[in-house]
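J.: 3D, please:
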Amino acid sequence: MSPNTDYLLSCLERLLAIPSPSGFTDQVVHFVGEELARLNIPFELTRRGAIRATVAGRQRSPDRALVAHLDTLGAQVKRLKDNGRLEVVPVGHWNARFAEGCRASLFAGKRRYRGSLLPLKASGHTFGNANDSQEASWQNLELRVDVPGGDRQALVNAGIHIGDFIAIDPQTEVDRESGFINSRHLDDKAGVAVLLTVAKALVEDQVALPVDLHLLFTITEEVGSGASSVLHQDVAEMVSIDNGTTAPGQNSSEYGVTVAMADQTGPFDYHLTHHLLQLCQAHGIAHQRDIFRFYRSDSASAIEAGNDLRTALVCFGIDASHYYERIHLDALCCLTQLLWHYALSEPLFADDNKLLTQRPDFPHMP
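T.: Okay, the predicted model is just below:
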């Protein structure tokens, strides 16, 4: 299986250009819906916009799912200030240090304003060394919105309200020669691009899948609820696609596939995780294993919502996660290959199509 890198990168760049902080995801949902319709893949939407698409297999159950999330980090207006600037609060979990200096878009009703996130003491010419000693916190940040007037009334006149969404510019750079991709929000739009590339290949090559494969696109992963409400109850296996942190003390890499063995919520399913590792070995896909201590994914929210299914997490290595991130095309290609082979593989256990089973049919560990 040779990934269509032109489609993958085109899809990624278009996704990154669409603002989609958690709670403000309708437009990116429409984009993915249009792509699925173009590929003739049937799908349906939850009330809030999570997508559940299906590529039919020879049998319906025990079916499986691949999931990536469309939502990103962002911010909201907390208060209109007398100096004509805006106090903000984060959407999702990210450090205020990573927000300082960002250019951003503010969505106020049908208007879109531009602005910059700045520390309260931004001018070295005014505050001297005090701007170096100021603590990085959301209370010490404000959005300098590009609206004439310079006072609170100017903001009111512009139609800006508490709760308006703020989307951070991605600042995307794709170097096709080196393979490096730098941008904000690669978590998890790179995973979405991989999932769409897999879907396109499965449809165009007209491969026969052993069981139904559901493609899930969630919209609230960054705020914790993720795949809690988009699953069919008969899904037996679910593989999440997300980022793996390439940082000191971690074993993730910007190359190959990173297979997560556990995150802060505990170990992933033993059998499904080792099935993915075996597929990597059988098909010569570069890979490594890792465990994440300060990390959760769509898999965690699915389990916590009461779904009884096997979960796993496969990752593209990402440097400086939740900041100005960097990944490599090699990891995206390897992920695409792995998910292709996973979709074509037989279900782990035929009895997984049952909600409850008898002890003789329950699997053993080696």
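J.: from here on, contacts and neighbour counts on C-alpha atoms
T.: Will do.
J.: show me the strands in the stretch 251-366 of the chain, by range?
T.: Along the stretch 251-366 of the chain, the stretches classed as strands by DSSP state E, counting those that start in this stretch are 257-263, 266-267, 287-291, 310-318, 325-328.
J.: do the same with the stretch 51-200 of the chain
T.: For the stretch 51-200 of the chain, strands defined by DSSP E, counting those that start in this stretch occupy the ranges 51-55, 57-69, 74-80, 86-91, 103-108, 111-119, 141-145, 165-168, 173-174, 180-183.
J.: which of the ones you listed sits closest to Ser228?
T.: strand 57-69 (11.5 Å; Cα to Cα).
J.: buried residues, the closest one. List them.
T.: Residues Gly57, Ser61, Pro62, Asp63, Arg64, Ala65, Leu66, Val67, Ala68, His69 are the ones in strand 57-69 that count as buried (16 or more other Cα atoms under 10 Å).
J.: stretch 294-308 too?
T.: Residues of stretch 294-308 classed as buried under the neighbour-count rule (16+ other Cα under 10 Å) are Arg296, Ser297, Asp298, Ser299, Ala300, Ser301, Ala302, Ile303, Asn307, Asp308.
J.: quick revisit: which of the buried residues of strand 57-69 sits closest to Thr5?
T.: Nearest to Thr5 among the buried residues of strand 57-69, counting by Cα to Cα, is Ala68 at 18.5 Å.
J.: now do the contacts for the closest one.
T.: Asp188, Lys189, Gly191, Val192, Leu195, Leu216, Phe217, Thr218, Ser240, Ile241, Asp242, Asp298 (Cα atoms under 8 Å, 6 or more residues apart in numbering).
J.: shouldn't Ile168 be in contact with Gly74?
T.: Yes. At 6.0 Å, Ile168 counts as touching Gly74 under the criterion of Cα atoms under 8 Å.
J.: higher neighbour count, the two?
T.: Shown here are Ile168 and Gly74; by other Cα atoms under 10 Å, Gly74 has more neighbours (27 against 24).
J.: which SS class is Leu216?
T.: Put simply, Leu216 is strand when judged by DSSP: H, G, I helix; E, B strand; the rest coil.
J.: please look at it and Ile51 and confirm they touch.
T.: Yes. Between Leu216 and Ile51 there is a contact at 5.6 Å, judged by Cα under 8 Å.
J.: give me the common contacts of these two.
T.: Taking Cα under 8 Å, 6+ apart as the criterion, Leu216 and Ile51 both touch Val230.
J.: re earlier: Leu12: which of the contacts of Ala68 is nearest?
T.: Lys189 (6.5 Å).
J.: for the closest one, the count of nearby residues, please.
T.: Lys189 is flanked by 25 other residues according to other Cα under 10 Å.
J.: helices of this protein, start to end?
T.: Using DSSP state H, the helices found in the chain span residues 5-16, 26-38, 124-127, 130-133, 152-157, 186-204, 270-282, 298-304, 329-344.
J.: for Glu254, which of those helices is the nearest?
T.: Closest of these to Glu254 is helix 329-344, at 6.2 Å (criterion: Cα to Cα).
J.: quick one: that closest one to chain centroid distance?
T.: Centroid separation between helix 329-344 and its chain, computed with Cα atoms, centre = their mean, to the nearest Å, is 17 Å.
J.: here's the other one to compare against:
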Amino acid sequence: MNNYIDYTIIQKYMQELLSIPSPTGNTSKATKYIKDILTDLKVNYHTTNKGAVIAVLEGEDNTIERSFSAHIDTLGAMVKAINENGTLSIVPIGGYMMSSIDGESCIIETMDEKNYTGTFQNIKPSVHIHGNDARELKKTPENMEVVLDEKVKDKSSVEALGISVGDFIFPDTRTTFTSSGFIKSRYLDDKASASILLYAIKYLKENNIKLPYTTSFFFSNYEEVGHGASSSHSKNIKEFISVDMGAPGKGQNSSEYSVCICAKDSSGPYDLELRKKLTALCRDKNIDYRVDIYPYYGSDASAALAAGWDFKAALIGPGVFASHAYERTHQDAVVATAELIIAYSMEAM
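T.: The predicted model follows:
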């Protein structure tokens, strides 16, 4: 790791941002956090009509622009129905395996922002009652429910608490920073990268670094449902780099200790010329990197390209193991990603 990256600042941003629930559709508290940081840094920003935050650092050439993005919306759930026995049927927000939340604690937020705790359970949670049915039950939304930590016995007693269909449910993130440098938490996708972007903005601003081009930092809030960065870009942007995550695992080239550069995902190949520039910069600056392909993946860059924006796009990010479950990365990957963003922001196109 190079010495100029202060990981403790990125960790602080991560810890604070991960503590703020922000499933897609309920992100205002997280966007307020982003705006408060930008205000403290005296960085210009604006908010889009659907709630994304775009920070802007002026460059020497403002006729050509570059943009980095990260998303602050996460997976989550909603109350689909209140059952006659006082449990809650759920519908997921975003694409995750229901088995990854089985037995996890959660918070239910009502429309008037009262919070109640509960537990995600499958409908046959006890082997002492259900035997092999408990072991073999398919984990689908229809077979999952939330058991409230309240003395409720029926639907009416739940409704009396103010809980209703459409209320958001926040799974416990269980955020942990280990002494060996690992970060374990739900929603490192993409709050790790959002924290890295905040650090990059802070570093560039406080060190009075002159950027060759005006550079924006797009904090999107609908990425997990496919349209996060589909709108609201400057027409001067020529390069758009989505900062999300790499996906290490069996058969993959990604690593929890590196910045990962995506060659292709489910939306197709990313711009080859831009990828060559990023990999060359990693080699030149001795930044640990991996190139990989993700068959079941889409990004803010994918959404922007599908919406018709005419710029070259790339996808990078720290390697995050067990994506869309209880995720893990390492500070080496976080630092490498910060190094690449800061270094590339100072490069000519």
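J.: now the helices of the first structure in JSON lines, with distance to Val230 of the first structure?
T.: Converted to JSON lines, those look like this (distance: least, Cα to Cα, whole Å):
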{"stretch": "helix 5-16", "distance to Val230 of the first structure": "21"}
{"stretch": "helix 26-38", "distance to Val230 of the first structure": "14"}
{"stretch": "helix 124-127", "distance to Val230 of the first structure": "49"}
{"stretch": "helix 130-133", "distance to Val230 of the first structure": "46"}
{"stretch": "helix 152-157", "distance to Val230 of the first structure": "38"}
{"stretch": "helix 186-204", "distance to Val230 of the first structure": "16"}
{"stretch": "helix 270-282", "distance to Val230 of the first structure": "20"}
{"stretch": "helix 298-304", "distance to Val230 of the first structure": "9"}
{"stretch": "helix 329-344", "distance to Val230 of the first structure": "19"}
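J.: who wins for proximity to Val91 of the first structure among those?
T.: With distances scored as Cα to Cα, the stretch of the helices of the first structure nearest to Val91 of the first structure is helix 186-204 (14.2 Å).
J.: which part of the second structure lines up with that closest one?
T.: The aligned range for helix 186-204 of the first structure in the second structure is 188-206, by TM-score structural alignment.
J.: report the central residue of the second structure.
T.: Nearest to the mean C-alpha position of the second structure, by Cα atoms, centre = their mean, lies Asp190 at 1.8 Å.
J.: what about that residue, distance to Lys114 of the second structure?
T.: Asp190 of the second structure sits 26 Å away from Lys114 of the second structure when distances are taken as Cα to Cα, to the nearest Å.
J.: relative to Ala17 of the first structure, which of the contacts of Ala68 of the first structure is nearest.
T.: Among the contacts of Ala68 of the first structure, Lys189 lies closest to Ala17 of the first structure (Cα to Cα), at 10.3 Å.
J.: look up how far Gly249 of the first structure lies from the closest one.
T.: From Lys189 of the first structure across to Gly249 of the first structure, the span is 25 Å (Cα to Cα).
J.: with Ile219 of the first structure instead?
T.: Distance of Ile219 of the first structure to Gly249 of the first structure, computed by Cα to Cα: 30 Å.
J.: looking at those two, which is more packed in?
T.: Neighbour count, other Cα under 10 Å: between Ile219 of the first structure and Gly249, Ile219 has more, with 28 against 10.
J.: so who does that one touch?
T.: Ser22, Gly23, Thr25, Gly49, Ala50, His69, Leu70, Asp71, Gly226.
J.: ok, Leu305 of the second structure next?
T.: Shown in contact with Leu305 of the second structure (Cα under 8 Å, 6+ apart): Ser230, Phe311, Ala313.
J.: please redo it, this time with the cut-off set to 10 Å
T.: The contact partners of Leu305 of the second structure, by Cα atoms under 10 Å, 6 or more residues apart in numbering, come to Ala229, Ser230, Ser231, Phe240, Ser267, Ser299, Phe311, Lys312, Ala313.
J.: which two among those are spaced furthest apart?
T.: The largest separation in these, counting by Cα to Cα, is between Ser231 and Ser267 at 17.4 Å.
J.: once you drop chain neighbours, what's closest to Ser323 of the second structure?
T.: Spatial nearest neighbour of Ser323 of the second structure, chain neighbours left out: Ala247 (6.7 Å); criterion: Cα to Cα, 6 or more residues apart in numbering.
J.: look up how far Asn182 of the first structure lies from the equivalent of that neighbour over in the first structure.
T.: Under the alignment (TM-score structural alignment), Ala247 of the second structure pairs with Thr245 in the first structure. Distance, Thr245 of the first structure to Asn182 of the first structure, by Cα to Cα: 15 Å.
J.: could you do His283 of the first structure as well?
T.: 29 Å.
J.: neighbour count winner among these two?
T.: Applying other Cα under 10 Å to His283 of the first structure and Asn182 shows that Asn182 carries more neighbours, namely 19 against 12.
J.: next, work out how far apart the counterpart of Pro62 of the first structure in the second structure and Ile163 of the second structure are.
T.: With TM-score structural alignment as the criterion, Pro62 of the first structure lines up with Ile64 in the second structure. Remark: distance between Ile64 of the second structure and Ile163 of the second structure (Cα to Cα) = 50 Å.
J.: so what corresponds to Gly256 of the first structure in the second structure?
T.: Aligned counterpart of Gly256 of the first structure in the second structure: Ser258 (TM-score structural alignment).
J.: how about its match: what's its closest non-neighbour residue?
T.: Nearest non-adjacent residue to Ser258 of the second structure, counting by Cα to Cα, 6+ apart: Ala333, 4.2 Å away.
J.: my guess is that neighbour contacts Val320. True?
T.: Yes. The pair Ala333 of the second structure and Val320 qualifies as a contact (Cα atoms under 10 Å) at a distance of 8.7 Å.
J.: which neighbours do those two share?
T.: Met245, Gly246, Ser255, Glu256, Tyr257, Ser258, Val259, Cys260.
J.: adding neighbour count and distance to Ile341 of the second structure, write those residues out as CSV.
T.: What follows is these, written out as CSV (neighbours: other Cα atoms under 10 Å; distance: Cα to Cα, whole Å):
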residue, neighbour count, distance to Ile341 of the second structure
Met245, 32, 13
Gly246, 33, 15
Ser255, 24, 18
Glu256, 23, 17
Tyr257, 23, 16
Ser258, 26, 13
Val259, 31, 10
Cys260, 32, 12
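J.: what's the match for Ser156 of the second structure in the first structure?
T.: Aligned partner of Ser156 of the second structure by TM-score structural alignment: Gln153.
J.: ok, its match - how many residues close by?
T.: There are 16 residues near Gln153 of the first structure, going by other Cα under 10 Å.
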